[in-house]
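*Asks:* Predicted model, plus sequence, below.
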Amino acid sequence: MTKPLIEVSGLYKVFGNTPEKVMPKVKEGLSKNEILDQTGHTVGLKDINLHINRGEIFVIMGLSGSGKSTLIRHFNRLIDPTEGQILVEGTDVMKLSPKELQEFRRHKMSMVFQRFGLLPHRKVIDNVAYGLEIQNVDKNTRLEKATEWLDTVGLKGYEDQYPSQLSGGQQQRVGLARALCTDAEILLMDEAFSALDPLIRSEMQDQLAELQEKLHKTIIFITHDLDEALRLGDRIAILKDGVLVQQGTPDDILLNPADDYVEAFVKDVNRARALNVETVMQPPAMRITAETINDALAQMKKSAHDYGYHITDEGYQGVITQDSLEEAVNGNSSQEIGDHLYEDVPVISPDSAIEEVLTESIASDYSLPVVDEDGNLKGSLEREAVADIFSDKEEETEEEKSDDDSDKESDSDKK
């Protein structure tokens, strides 16, 4: 198993004059409010344990005051923990000397801030090149690299503008280009898109996803927006009052919320839009690998299924039913399996959103074949599996309706 790039274990942060004296109360299990009332100290983080893999977008989310921004500032030691360990490629960040920490920040991690953090008196090109200037890279090299990154984020031609001349979305692109320009392996993004208008925010999310496909950076992304987390994250960690309540893939979070707090987050998410086919597909029930009609029929009769997916060395070919095979044999048809035997069943991609294939899955008499871009059969999408995605919401709606009816009856009785 590949070792995580970043490992966080037993991380605590207590804000106040004597946090060490307050730690026993924190470990006793007192709540954040109880600690504040009794000691005047604020619990920022409590026993955080997580690992972040190389090349993934790891999203940390929660409501205001949950501790997410506090946590991200521990990775580059803008904040030191009260207790705990942070390892980056096996190096204990807490043991770095001031000079080592300076080099670590310059070369290992870059940060993109919510309010852009641009230098207003410097031109766009110089803002992007700033990190390389700090690294003592010569001027020609850093300006050349900065120009390349501006082109990458769609700001070619804006080199000589000043930040005040740019829109919010453009300023954030400059911030992103500056962070990428240093070639740092790890990118810290603290609510990087939350100050942007919804349309610009969506465009920036798309651009980050596109860049990540090429760059494979390790990105730690902070947000309070679940839709943003689901859209960008390979894995998500959810914080509440400084406590990590759940971490997992977007699918895990959506389909298996750990508690009422997480469930409240995911309740209004459009699952059909957020989940893709690969999430809910099943292994294909019946693969037909025979080359002739007789052999295919014999293979079919040995199973409990009345249709199957025909596979050859070239990959997936089509859906064949037992009835069509029997008719072909009785009619003395050609022994080779041909296109005329295949049912009219749409093929879907594992990457498609459930929303995109909803109509086909409901209308089809067969489970839809899930085929990748190389023609390989990856699974099948069953109508029941699609229905299950919506069943929880429907049950909740019925329960809410029942509760409302009970309340009305109770009010009526009182009258």
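*Replies:* Nice, thanks for sending it over.
*Asks:* hey, let's count contacts and neighbours off CA atoms from now on
*Replies:* Will do.
*Asks:* Tell me who's in contact with the residue nearest to the spatial centre of the chain.
*Replies:* Centre of the chain computed as the mean C-alpha position; nearest residue by C-alpha atoms, centre = their mean is Gly233, 1.7 Å away. Taking C-alpha atoms under 8 Å, 6 or more residues apart in numbering, we find Gly233 in contact with 56-59, 249-250.
*Asks:* and with 10 Å instead?
*Replies:* 56-60, 209, 219-221, 226-227, 248-250 (C-alpha atoms under 10 Å, 6 or more residues apart in numbering).
*Asks:* What of Asn270?
*Replies:* Asn270 neighbours (C-alpha under 10 Å, 6+ apart): 227, 254, 355, 390.
*Asks:* now Thr279
*Replies:* Here Thr279 is in contact with 250-252, 255, 350-351, 353-354, 381 (criterion: C-alpha under 10 Å, 6+ apart).
*Asks:* what do you get for Gly154?
*Replies:* 170, 173-174, 177, 207.
*Asks:* Need the three-state assignment for it.
*Replies:* For Gly154, the assignment made with DSSP: H, G, I helix; E, B strand; the rest coil gives coil.
*Asks:* Met111 now?
*Replies:* strand.
*Asks:* My read is that it contacts Ala192, right?
*Replies:* Yes: using C-alpha atoms under 10 Å, Met111 makes contact with Ala192 at a distance of 9.3 Å.
*Asks:* related to what we said a few turns ago, buried by neighbour count, from the contacts of Gly154: which ones?
*Replies:* 170, 173-174, 177 (16 or more other C-alpha atoms under 10 Å).
*Asks:* in the residues you listed, which two residues are the furthest apart from each other?
*Replies:* Of all pairs drawn from the buried ones among the contacts of Gly154, the one with the longest distance (C-alpha to C-alpha) is Gln170 and Ala177, at 10.4 Å.
*Asks:* isn't Leu132 right next to Ser110, touching?
*Replies:* No: judged on C-alpha under 10 Å, Leu132 makes no contact with Ser110 at a distance of 11.3 Å.
*Asks:* Identify the contacts common to those two.
*Replies:* Common neighbours of Leu132 and Ser110 (C-alpha under 10 Å, 6+ apart) are 178-179, 181-183.
*Asks:* put this beside the first:
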Amino acid sequence: MSNTENSTPLIQIKGLYKIFGNTPQKVLPDVKAGKSKDDILAATGHTVGLQDINLDIARGEIFVIMGLSGSGKSTMIRHFNRLIEPTEGQIIVEGEDVMKLDEKGLQNFRRHKMSMVFQRFGLMPHRTVLQNVAYGLQVQGVDKSEREKKATDWLDTVGLGGYEKQYPSQLSGGQQQRVGLARALCTDAEILLMDEAFSALDPLIRSEMQDQLIGLQEKLHKTIIFITHDLDEALRLGDRIAILRDGKLVQQGRPVDILLNPADDYVEAFVKDVNRARALTVDTVMKPQSLRISAETIGEALAEMRKAKAEHGYYVNDDGYQGALSIEKLESVDSARHGDAIDEAVLEEVPGIQSDALIEAVIPDTLEHELPLPVLDQDGELQGELSRANLVEVLSDQSSNGAEDEEPEAKKPEAASA
């Protein structure tokens, strides 16, 4: 996933409210006073869409907004490019308040800054695949040869080279969505808005499209705002996730934060059925490593371990991680060998695992070895360790939560009307 360490947010949402009805400004004080959505609808005929939403979205991240039908997520995404006008609030993109743009400024913003990928593909049936992809550039005034070259390049990128002359009706759903994605990317817009973009696809095709988006993002580093009602999809794609309920933001954070620390019963009902081993990576559950041993001799290693009061440690030399050492085995070595170099006779073969690996992938190795497995980053540097006890703690916590829910229906979030 993308790097989100840039400290200045690309997009800031501040105090955003949306009330649907004839006189939303008159109803706004009641919303701010804390009256419920249902009470306001009954008393005034107005529907509260969004209530006091505050979000910062970093440049280059996939930011997922999720919730059930009626939660306000699709209303929310339509505010980013002002397809819907807010009742109150600010949407600031690169320091500029989108609410203050005049008609021409808003037109330029939509053409150059943000592209949108729709759930139902949004393709024009009378245009070829190539013409559909090039459409945004045509609107921008780019000449025909240049826009067709760029459109062809993007079709190749999404795996549809050779389909340029086809029409949308000749393509499968997954292919049509690839055309929609290529069209959004073709304008070079920095921000992609994706509203339930994969939810109309069959599960297998949907999974393929998720893989493709992750692969593209690793190369392109776009800022992507992705709407979904599916937590598995949110966990798979999102650098960070915001969860809406009845127009309110109930929790936001990294996938691991939401999985391991749900803010309330509503969020807990979403996360309790997620397979944690398939959703969490090693670095989210590892512990700090016991001891990094860089000694050259058996005696020096033993001294390091005794000083640290460590039962085990990981031997690292100039060639990287070499294996694990246990104090029990070192203490059994004859003292006459303490000046010898550390070798295979004293090293335990304990495999290193990658910090970004899914827990599911490392369960067999973790269970097979008594010593915790050392966790390595991409450069082979020690980051931590993963033990059987860590696994049991993370995975059994999920089972015990499930066991407590004797009446799961009582805790499941109920879908509100759209």
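*Replies:* Yep, it's here. As the structure is a prediction and not an experimental result, all values here were calculated from the model.
*Asks:* What does the TM-score come to for these two?
*Replies:* The TM-score (TM-score structural alignment, normalised by the length of structure 1) is 0.94; 403 aligned residues with a C-alpha RMSD of 1.4 Å.
*Asks:* Determine the number of other residues adjacent to the counterpart of Gln138 of structure 2 in structure 1.
*Replies:* Taking TM-score structural alignment, the alignment pairs Gln138 of structure 2 with Glu133 from structure 1. Glu133 of structure 1: 17 surrounding residues under other C-alpha atoms under 10 Å.
*Asks:* how about Glu133 of structure 1, what does it touch?
*Replies:* 126-127, 139, 141-143, 182.
*Asks:* want to try JSON lines for these, with neighbour count and distance to Phe116 of structure 1 as columns?
*Replies:* Converted to JSON lines, these look like this (neighbours: other C-alpha atoms under 10 Å; distance: C-alpha to C-alpha, whole Å):
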{"residue": "Asp126", "neighbour count": "22", "distance to Phe116 of structure 1": "15"}
{"residue": "Asn127", "neighbour count": "24", "distance to Phe116 of structure 1": "11"}
{"residue": "Lys139", "neighbour count": "13", "distance to Phe116 of structure 1": "23"}
{"residue": "Thr141", "neighbour count": "13", "distance to Phe116 of structure 1": "24"}
{"residue": "Arg142", "neighbour count": "23", "distance to Phe116 of structure 1": "20"}
{"residue": "Leu143", "neighbour count": "20", "distance to Phe116 of structure 1": "20"}
{"residue": "Thr182", "neighbour count": "25", "distance to Phe116 of structure 1": "16"}
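*Asks:* These in helices, which ones?
*Replies:* Judged by DSSP state H, the subset of the contacts of Glu133 of structure 1 located in helices is 126-127, 139, 141-143.
*Asks:* Make a markdown table out of those and add distance to Lys46 of structure 1.
*Replies:* Listed next are those as a markdown table, based on distance: C-alpha to C-alpha, whole Å:
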| residue | distance to Lys46 of structure 1 |
| --- | --- |
| Asp126 | 40 |
| Asn127 | 37 |
| Lys139 | 45 |
| Thr141 | 44 |
| Arg142 | 41 |
| Leu143 | 43 |
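*Asks:* joint contacts of Gln170 and Ala177 of structure 1?
*Replies:* 153-155.
*Asks:* Please state the offset of stretch 339-351 of structure 1 from the chain centre?
*Replies:* Distance of stretch 339-351 of structure 1 from the chain centroid (C-alpha atoms, centre = their mean, to the nearest Å) equals 30 Å.
*Asks:* How about stretch 361-381 of structure 2?
*Replies:* 24 Å.
*Asks:* Equivalent analysis for stretch 243-250 of structure 1, please.
*Replies:* 12 Å.
*Asks:* so where is that stretch in structure 2?
*Replies:* Against structure 2, stretch 243-250 of structure 1 falls on residues 248-255 (TM-score structural alignment).
*Asks:* For Met111 and Ala192 of structure 1, list the residues in contact with both.
*Replies:* With C-alpha under 10 Å, 6+ apart as the test, Met111 of structure 1 and Ala192 both reach 175-176.
*Asks:* Now for the contacts of Gly233 of structure 1: which two are most distant?
*Replies:* Largest separation among the contacts of Gly233 of structure 1 by C-alpha to C-alpha: Ala209 and Gly248, giving 19.0 Å.
*Asks:* show me the contacts for Ala177 of structure 1.
*Replies:* 112, 124-125, 127-129, 145-155, 171.
*Asks:* Arg287 of structure 1 now?
*Replies:* 296, 299-300, 307-312, 316, 319-320, 377.
*Asks:* Now restrict those residues to buried residues only.
*Replies:* 296, 299-300, 307-311, 316, 319-320, 377.
*Asks:* Would you report which members of those residues are assigned to helices?
*Replies:* 296, 299-300.
*Asks:* Wait, Gly339 of structure 2 touches Ala295, no?
*Replies:* No: using C-alpha under 10 Å, Gly339 of structure 2 is not in contact with Ala295; the gap is 11.1 Å.
*Asks:* Which residue of those two possesses the greater neighbour count?
*Replies:* Between Gly339 of structure 2 and Ala295, Ala295 has the larger neighbour count (other C-alpha under 10 Å), namely 17 against 12.
*Asks:* How about the equivalent of the more buried one over in structure 1, nearest residue that isn't a chain neighbour?
*Replies:* Alignment note (TM-score structural alignment): Ala295 of structure 2 maps to Ala290 of structure 1. Nearest-residue entry for Ala290 of structure 1: Ala296, 5.0 Å, with adjacent residues in sequence omitted and distances by C-alpha to C-alpha, 6 or more residues apart in numbering.
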